[in-house]
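**Student:** next come a sequence and a model predicted from it.
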Amino acid sequence: MRIDIITVVPGLLEGPFSHSILKRAEDKGIAKVRVHNLRDYSSFKQKQVDDYAFGGGAGMVLMVDPIAKCIEFLKSEREYDEVIYMTPDGKTFNQQMANELSLKGNLIILCGHYKGVDERVRQKWISREISIGDFVLSGGELAAAVVADAIIRLIPGVLNDETSAMTDSFQDGLLAPPVYTRPSEYEGMKVPEVLLSGHQSKIDSWRFEASVRRTKERRPDLLEGKGLEGDFSK
């Protein structure tokens, strides 16, 4: 997979992709992330990429021309499955969307900034609009990093344990159960005995019930229509 991110603030994305799992994916040749400075595609001497909105009002708007030039340049070099625009009014990102996008080949992510992009960009070039929540950031860069991280970690070979990503919260519509490691007792707090028993079927049952219980307590909306009305209070 290759993810190309278009931004007016490329420095914001230097850290997330040079460490941890994302760096490992790059080193293994499994996934690449490339950041493109939108100002490099400006036709103006001062590298301007924004202008005032027609009709007035506060805030600047990213212009069509530099965005179109950048996207068309990238498309001339390879095929892309999606051109994604990060925007507060996009569809809310979730695990199911991450799973779907992780099966794609190449992606372009356009980061919104200021008051957003000229609507004609969205009409002609964007195939999917994504939001990471009902709030507004200074730009789409941090949101793009979140989406890229969630996608890339699902690609086979990125994580050391191939099954790890499949047991994360939301993969089965439930929150993940509590987890423990050594020591088995700390200041009187003990690890549930079933987790030390070695009986995998009992452990699996405990984890499922703990997942349902935690989901009921913290995200009951996730259980709607799942038919999990039993008593998981223990």
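**Tutor:** Here it is on my side, so go on.

**Student:** C-alpha from now on. contacts and neighbour counts both.
**Tutor:** Will do.

**Student:** A strand includes Ile30, no?
**Tutor:** No. Counting by DSSP: H, G, I helix; E, B strand; the rest coil, Ile30 is located in no strand; its state is coil.

**Student:** list the contacts for it?
**Tutor:** Under the criterion of CA atoms under 8 Å, 6 or more residues apart in numbering, the contact list for Ile30 reads Met1, Ile155, Gly157, Val158.

**Student:** let's go with 10 Å and repeat that
**Tutor:** Residues in contact with Ile30, defined by CA atoms under 10 Å, 6 or more residues apart in numbering, are Met1, Arg2, Leu22, Arg24, Ile152, Ile155, Pro156, Gly157, Val158.

**Student:** secondary structure added to those residues, as TSV?
**Tutor:** TSV is the format used below for the contacts of Ile30 (three-state DSSP):
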residue	secondary structure
Met1	coil
Arg2	strand
Leu22	helix
Arg24	helix
Ile152	helix
Ile155	coil
Pro156	coil
Gly157	coil
Val158	coil
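
**Student:** any of those buried? List them.
**Tutor:** Among these, those classed as buried by neighbour count (16 or more other CA atoms under 10 Å) are Met1, Arg2, Leu22, Arg24, Ile152, Ile155, Val158.

**Student:** ok, the second one to Asn160 distance?
**Tutor:** Okay, so that is Arg2. 20 Å (CA to CA, to the nearest Å).

**Student:** list the helices and strands the strand of greatest length in the chain packs on?
**Tutor:** What stands out as the longest strand in the chain, according to DSSP state E, is strand 82-92. Counting contacts by 3 or more CA pairs under 10 Å, 6 or more residues apart in numbering; DSSP states H and E, strand 82-92 is packed against strand 2-7, strand 106-111, helix 119-124, strand 128-131, helix 141-152.

**Student:** now the angle from that strand to helix 141-152?
**Tutor:** 100 degrees (axes from the mean of the first three to the mean of the last three CA atoms, to 10 degrees).

**Student:** buried residues, strand 82-92. List them.
**Tutor:** Of the residues in strand 82-92, those with enough neighbours to count as buried (16+ other CA under 10 Å) are Glu82, Val83, Ile84, Tyr85, Met86, Thr87, Pro88, Gly90.

**Student:** which residues touch stretch 155-171?
**Tutor:** Outside stretch 155-171, the residues that reach it (CA under 10 Å, 6+ apart) are 1, 21-31, 94-96, 99, 101-104, 150, 152-154, 172, 174-177, 211, 215, 222.

**Student:** going through the residues you listed, which ones are buried?
**Tutor:** Going by neighbour count (16+ other CA under 10 Å), the contacts of stretch 155-171 have 1, 21-26, 30-31, 94-95, 99, 101-102, 150, 152-154, 174-177, 211, 215 buried.

**Student:** can I get the helices and strands packed on strand 82-92 in CSV with distance to Pro16?
**Tutor:** Conversion of these to CSV gives the following (distance: least, CA to CA, whole Å):
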stretch, distance to Pro16
strand 2-7, 13
strand 106-111, 15
helix 119-124, 26
strand 128-131, 19
helix 141-152, 7
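
**Student:** use this one as the comparison:
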Amino acid sequence: MRFDVVTLFPELFAPFLTVGITRRAYESGQVDVRFSNPRDHAIGNYRRIDDRPFGGGPGMVMMAEPLEKALASIQAQRQDKAPVVLFSPIGQRLDHAAVQQWSASDGAILVCGRYEGIDQRFIDAHVDVQISLGDFVLSGGEVAAMALLDAVARLQPGVLTDQDSHHQDSFNPALDGLLDCPHYTRPDDWEGRKVPEVLTSGNHEHIERWRRDQRLALTAAHRPDLVEAARKAGRLGAKDEAFLTGKR
């Protein structure tokens, strides 16, 4: 899959693409990441890409023309009709289901805004999808683009050391959309805090039940909406319900 990133700061991505486990996806070409700087498509001695907003107000607005030219250059190179994605507060919040869809796609063109925003006419003419990371504002779309790329990269075959690892992630359908359980490692006694005895018992049936109960407890405490969604989807069994109601 190929992701083209339209950004004024492609240098921000260099360490991100070469460090950590997910670099395997980028180095292998499973997730092909390319960059286009709208400043390269701006005119004039100063290669201007922003201007004051009509109607007044603080900050600057990215101009439509350099962005459109950058987009046209990318589209001329690609052999597909890749969707154009803008990271924006009004977008749909990125979640695991969306990441799974992107991880199985042919990629996209990711537009990273800056300053007060992007000329709305470019958005109206070219943007297909808007994505938000949450109810907060970033200095630009680069961090959001990195988040999407990282989430997609780790789902590619061979990227994680253990292929079953991402199946244990929070929100994964393999866990019925619940949060993950707590994890422990050596030493078994750290500053007087001991690992739960069941995890050292060797009884795998009891261990799995304990982990399931912990997932249920954490999710009920912090994201009860996920418990309700699992219940409506018929993903909770009798033992799950008994644990949640304290009747077991």
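**Tutor:** Right, received. Where do you want to start? Computed from a predicted model, the values in this text were never measured in an experiment.

**Student:** how about the helices and strands packed on strand 82-92 of structure 1, which one is nearest Asp65 of structure 1?
**Tutor:** Nearest to Asp65 of structure 1, of all those, is helix 119-124, at 9.0 Å by CA to CA.

**Student:** mean shift between that closest one and structure 2?
**Tutor:** After superposition onto structure 2, the average distance of helix 119-124 of structure 1 to its aligned residues comes to 1.7 Å, using mean CA distance after the TM-score superposition for structure 1.

**Student:** find the residue closest to the aligned partner of Arg207 of structure 1 in structure 2 in space, skipping its chain neighbours.
**Tutor:** Matched across to structure 2, Arg207 of structure 1 falls on Arg211, judged by TM-score structural alignment. Once flanking residues are discounted, Arg211 of structure 2 sits nearest to Cys181: 5.8 Å by CA to CA, 6 or more residues apart in numbering.

**Student:** circling back: which one of the buried residues of strand 82-92 of structure 1 is nearest to Ala144 of structure 1?
**Tutor:** Distance to Ala144 of structure 1, by CA to CA, is smallest for Met86 among those, at 6.7 Å.

**Student:** from memory Leu22 of structure 1 sits against Val147, does it?
**Tutor:** No. Counting by CA atoms under 10 Å, Leu22 of structure 1 does not reach Val147; the two are 11.7 Å apart.

**Student:** if we ignore the residues flanking it in sequence, what's nearest Pro83 of structure 2?
**Tutor:** The shortest distance from Pro83 of structure 2 to any non-neighbouring residue, by CA to CA, 6+ apart, is to Ala108 (5.2 Å).

**Student:** pull the longest helix from structure 1.
**Tutor:** Selection of the longest helix in structure 1 by residue count, based on DSSP state H, yields helix 200-218.

**Student:** pull the residues that contact that one.
**Tutor:** By CA under 10 Å, 6+ apart, the list of residues contacting helix 200-218 of structure 1 from outside reads 169-170, 172-179, 192-197, 219-223, 228-234.

**Student:** buried subset of these, written for ChimeraX?
**Tutor:** Applying 16+ other CA under 10 Å to the contacts of helix 200-218 of structure 1, the buried members can be selected in ChimeraX as follows:
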select :173,174,175,176,177,195
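
**Student:** okay, and which of the contacts of helix 200-218 of structure 1 map to strands?
**Tutor:** Judged by DSSP E, the subset of the contacts of helix 200-218 of structure 1 located in strands is empty.

**Student:** quick one: the residue of structure 1 positioned farthest from its centre and Leu195 of structure 1, what's the gap?
**Tutor:** Among the residues of structure 1, the one whose C-alpha is farthest from the average of all C-alpha positions is Gly188, by CA atoms, centre = their mean at 38.4 Å. Distance, Gly188 of structure 1 to Leu195 of structure 1, by CA to CA: 17 Å.

**Student:** neighbours around the residue nearest to Arg23 of structure 2 when sequence neighbours are not counted, how many?
**Tutor:** Of all residues not flanking Arg23 of structure 2 in the chain, Leu17 sits nearest, at 5.4 Å (CA to CA, 6+ apart). Residues near Leu17 of structure 2, counting by other CA atoms under 10 Å, number 19.

**Student:** in what helix or strand does the aligned partner of Gln100 of structure 2 in structure 1 lie?
**Tutor:** Taking TM-score structural alignment as the alignment basis, one finds that Gln100 of structure 2 is matched in structure 1 by Asn99. Secondary structure here is read from DSSP states H and E; on that basis Asn99 of structure 1 sits in helix 95-102.

**Student:** what's the average distance of that helix to structure 2?
**Tutor:** On the superposed models, the aligned residues of structure 2 are on average 0.9 Å from helix 95-102 of structure 1, with distances taken as mean CA distance after the TM-score superposition for structure 1.

**Student:** got the angle between that helix and strand 82-92?
**Tutor:** When the same axes, to 10 degrees is applied, the directions of helix 95-102 of structure 1 and strand 82-92 differ by 180 degrees.

**Student:** for helix 95-102 of structure 1, packing partners?
**Tutor:** Counting contacts by 3+ CA pairs under 10 Å, 6+ apart, helix 95-102 of structure 1 is packed against helix 141-152.

**Student:** now the helix it packs on on structure 2. Mean distance?
**Tutor:** Following the fit onto structure 2, the mean deviation recorded for helix 141-152 of structure 1 is 1.1 Å by mean CA distance after the TM-score superposition for structure 1.

**Student:** now do that helix: distance to the chain's middle.
**Tutor:** When distances are taken as CA atoms, centre = their mean, to the nearest Å, helix 141-152 of structure 1 is centred 4 Å away from the chain's centroid.

**Student:** can you point out the buried residues in it?
**Tutor:** Within helix 141-152 of structure 1, the residues that qualify as buried by neighbour count (16+ other CA under 10 Å) are Glu141, Leu142, Ala143, Ala144, Ala145, Val147, Ala148, Asp149, Ala150, Ile151, Ile152.

**Student:** end-to-end on stretch 20-36 of structure 1?
**Tutor:** Taking CA to CA as the measure, stretch 20-36 of structure 1 stretches 21 Å from start to finish.

**Student:** can you check stretch 160-171 of structure 1 too?
**Tutor:** Terminal-residue distance, stretch 160-171 of structure 1 (CA to CA): 18 Å.

**Student:** before we move on, what about stretch 56-69 of structure 2?
**Tutor:** The distance separating the two terminal residues of stretch 56-69 of structure 2, taken as CA to CA, comes to 26 Å.
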